[in-house]
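Got a predicted structure here, sequence first:
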Amino acid sequence: MSSTITIYLLSERTIGRYFQITALGSILNMLSLQLRDKVLRGLERGSLTLTPAEFDELAKNLTDFLKNYISSKALGIRLYAAGRGDANILRGIGITISKGLLTYGNLIDYYQSGLLIRNAITTTHLPILLRAYVFSRYRDYAEEGDVNGATLYLALTGAIISVIAGGIRLGENTYELYLVPDTSIDSIKDSYLLYELLHDPKIKNRIQDYLMTFLRVEGLSFELSILLSILLRIYDTFKIYGSLPSLRGGSFEKFKLIGVVTEQRPLIVWEKPLSITHILMRLYGSRALRILEYLYGIASNLPRLTTSVSKLPDVLSQCTLSLIAYMETGSLDMLTYCSGNAVRILSTLDELCVEGNTTSCNIKSVLASLLRDMAYSLVS
């Protein structure tokens, strides 16, 4: 084995670079002080030259993160068949792939089998998965390039850690969503806090679960559905630990949401900061996040009750948009309007509940709780 292993950072315009930063940031606080300093210096230079023991420490910590925080419900990453084929490239350096997806288990097995260390300096091609350019004007300049196994492993692990939704079908397109550091030093140092939040095994629902439900709400855009889903995930943390998560300087905006359309090749269609800090500051101590949870509860039952309560979808849509307006402005006017509309369908739900419609009983209970918390917000 070589006396050193060099990990090269991919082009700063590619999504693969963001994945590498994700992987390093998620375990930075777990590394020894000496290796942590070496990683930070390497990020400035664009490459990390490590001894085999240091590389093993880094890889072991990444494997432990995958074991401790990425569950069996975790999303697989779409691999692309264009060019040489991503799956063929990964199999060529010993990574087991099945059904065209890369999973966290594939990467755990790769390290534990010893194949990662054995292939750390082996040169291979860069998968299309990692070559997508964040800025569309550079799309035609993507180069294939060659990388070693260590460089590739770091980026693949970061992809698994940063994906928050996949297989989202909207119209003719299928989307994957990633949440990555903006590559600033603060974002790198805060990454472990964010990814422990996103992957906390104590929290049952994934962002993907929330997102699929909010996408049923008429009039709610894809971007707003993502925002609400992330807010609910943060609220789940609050319910377990009694406080909202706090990043360095309180800013979630140091992280980017990246949307990818999974065509024959990955196409990055948008990237934007995670702009929720101002919302969390406004909502801290209010009941708005609990109201949002009630709206999610109604939305999750919506398909089973739409025909019985025809106005329910409209009320749900109007109340959700009203809550968003309150989150953004602090104005209670829209909540008052929502409350009035919700009261009007409560009696219909009550009648259906008496007739034995269990779903109506569930939604009636949720709606009553929603109205109670709205009333508290309006008078407090």
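Noted; the coordinates are in hand.

going forward, measure contacts between C-alpha atoms and count neighbours the same way
Fine.

which ones are touching residue 188?
With contacts defined as C-alpha atoms under 8 Å, 6 or more residues apart in numbering, the neighbours of residue 188 are 21, 22, 24, 25, 26, 181.

again, only using 7 Å
21, 25, 181 (C-alpha atoms under 7 Å, 6 or more residues apart in numbering).

That one and residue 23, how far apart?
Noted for residue 188: a distance of 9 Å to residue 23, by C-alpha to C-alpha, to the nearest Å.

which helices and strands does the helix or strand containing residue 291 pack with?
Element membership for residue 291, per DSSP states H and E: helix 288-301. Applying 3 or more C-alpha pairs under 7 Å, 6 or more residues apart in numbering; DSSP states H and E, we find helix 288-301 packed against helix 207-214, helix 358-379.

tell me the most buried of those?
Scoring the helices and strands packed on helix 288-301 by mean neighbour count under mean count of other C-alpha atoms under 10 Å gives helix 207-214 as the most buried, with a mean of 20.

what's the helix or strand just after that helix packed up against?
The helix or strand immediately downstream of helix 207-214 is helix 222-241, counting by DSSP H and E. Counting contacts by 3+ C-alpha pairs under 7 Å, 6+ apart, helix 222-241 packs against helix 207-214.

Comparison target, given below:
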Amino acid sequence: MSRSDQILSRLMALHPKIIDLSLDRMHRILAALGHPERKIPPVIHIAGTNGKGSTLAMIRAGLEAGGARVHAYTSPHLAFFHERIRLAGELIPEEMLAATLEECEAANDGQPITFFEITTAAAFLAFSRVPADYTLLEVGLGGRLDATNVITDPRLTVITPVSLDHQQYLGETVALIAAEKAGIIKPRVPVIVAPQSDEGLRVIEARAMGLTAPIIAYGQHWAIQPDRDGMVFQDEHGLWDLPLPNLIGPHQIQNAGTALAALRALGATEAQARAAVTRAEWPARMQRLTRGPLVDLAGQAELWLDGGHNPAGGEALAATLAALPPRPTHLVCGMLNTKDVSGYLRPLAAHAASLTAIDIPGEPNTLPASETARHATDSGIAATTAPDAATAIRALAAAEPQARILICGSLYLAGRVLRENG
């Protein structure tokens, strides 16, 4: 176990809850640290239900193509905690991570604080000490009371599509959830708005208008659509004729549009726009695995990985499968017990020949495989269970060597799979 892992395990014990939405503890620890959040490079703050990470990855690729140094903060991590904090494009080094975490631990002095809060404070501290041109900041949960929402003067805010997820924390309707996400909008700071439902858009627009924040919204101020073998982005400044995103799936065209609208607001060129959609990397979002022990088990079968986990994620995944060349598709699925499992699986029923349910290893909130299988059966997908992903892959590849095997249902499962696959 690395030094940072040892510190992180201690930090997990500082608060009885994983999630406790409030800004009081953040304000306290940041004051104790000398307010590093006031000393970081200009912030692009990104909230939303789906597409935050992909949108951030494309904005980062576009900015870096123009020569900018870019910090980035994302969550959760997949294989290693270091993935959450990028300093001027590079993952935070182990020695710096450990030292920064220890500094935050000492400043906190044993007081209650959630794991996400204290590690967000550590990210701000690291960002304040390494020169860069921009800081890309992804909200952890919600927006209004998220630990990242201590930034008072971002350069830009971005709200990706809002849908139902985390209702126990954010509210039972899209309007209530949109109100939480819109909490990142700041006075007179432009807000890029991705495609939204009518009820979500009304809430976001009302918040922006109340703060005199300029709105740059899909369908009103910018648009994007497929065109032949590429896509066209259009806004009041003109057209960008671009290739399709290298991130796979029809929903990535919308995410690309949101990223391009943000880049346009930051003064990016068409060359940067092209780099944004062709160079972005974001693992476990319909990622084809091409090497490693799990790929060896799959043999001739295709092996894919996706971390979507809510009904909108299920719909996006279904649209992606519909656009791929036809192959018998078998799901290996593990989910958390806090998710709308049936809502996630229903859109996939038309595209899945079977589902093998597994527990998420090492995850206390995993939904038992038998429950996932029951939901799958109720959704119209033939389902069975297996003890783990490797066993499921081996059995599916033996039964149908030319299959497409898709591991899905949770970012936590995706992280475990990436570690297991090396």
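Perfect, I can see it now. Please read these numbers as outputs of a predicted model, since none were measured by experiment.

Put one on top of the other, what's the TM-score?
Once superposed, chain against chain, the TM-score is 0.25 (TM-score structural alignment, normalised by the length of the first structure); 156 aligned residues with a C-alpha RMSD of 6.9 Å.

Helix or strand next in line after the helix or strand where residue 30 of the second structure lies, which one?
Following DSSP H and E, one finds residue 30 of the second structure within helix 24-32. With elements assigned by DSSP H and E, the helix or strand that comes after helix 24-32 of the second structure is strand 43-47.

Surely residue 273 of the second structure is in a helix?
Yes - according to DSSP: H, G, I helix; E, B strand; the rest coil, residue 273 of the second structure belongs to a helix.

dump the residue contacts of the residue nearest to residue 272 of the second structure when sequence neighbours are not counted.
Nearest in space to residue 272 of the second structure, with sequence neighbours left out and distances taken as C-alpha to C-alpha, 6 or more residues apart in numbering, is residue 62 at 4.6 Å. By C-alpha under 7 Å, 6+ apart, the contact list for residue 62 of the second structure reads 272, 273, 275, 276.

Turn these into a markdown table, including neighbour count and distance to residue 45 of the second structure.
Formatted as a markdown table, those follow (neighbours: other C-alpha atoms under 10 Å; distance: C-alpha to C-alpha, whole Å):
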| residue | neighbour count | distance to residue 45 of the second structure |
| --- | --- | --- |
| 272 | 23 | 20 |
| 273 | 29 | 19 |
| 275 | 23 | 21 |
| 276 | 28 | 18 |
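
just these now: which is nearest residue 252 of the second structure?
Closest to residue 252 of the second structure out of the contacts of residue 62 of the second structure is residue 276 (11.9 Å), distances taken as C-alpha to C-alpha.

before we move on, the earlier item: adding distance to residue 98 of the second structure, write the contacts of residue 62 of the second structure out as TSV.
Formatted as TSV, those follow (distance: C-alpha to C-alpha, whole Å):
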residue	distance to residue 98 of the second structure
272	34
273	36
275	33
276	32
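
closest to residue 103 of the second structure among the residues you listed?
Nearest to residue 103 of the second structure among these is residue 276, at 35.3 Å by C-alpha to C-alpha.

The strand or helix carrying that closest one - contacts with which helices or strands?
Under the criterion of DSSP H and E, residue 276 of the second structure resides in helix 270-279. Other elements packing on helix 270-279 of the second structure under the criterion 3+ C-alpha pairs under 7 Å, 6+ apart are helix 52-65.

burial count for residue 377 of the second structure?
18 (other C-alpha atoms under 10 Å).

any idea how far residue 181 of the second structure is from it?
34 Å.

Then residue 216 of the second structure?
Distance from residue 216 of the second structure to residue 181 of the second structure, by C-alpha to C-alpha: 16 Å.

Could you verify my assumption that residue 86 of the second structure touches residue 71?
Yes - checked against C-alpha atoms under 7 Å, the pair residue 86 of the second structure and residue 71 is within contact range at 5.3 Å.
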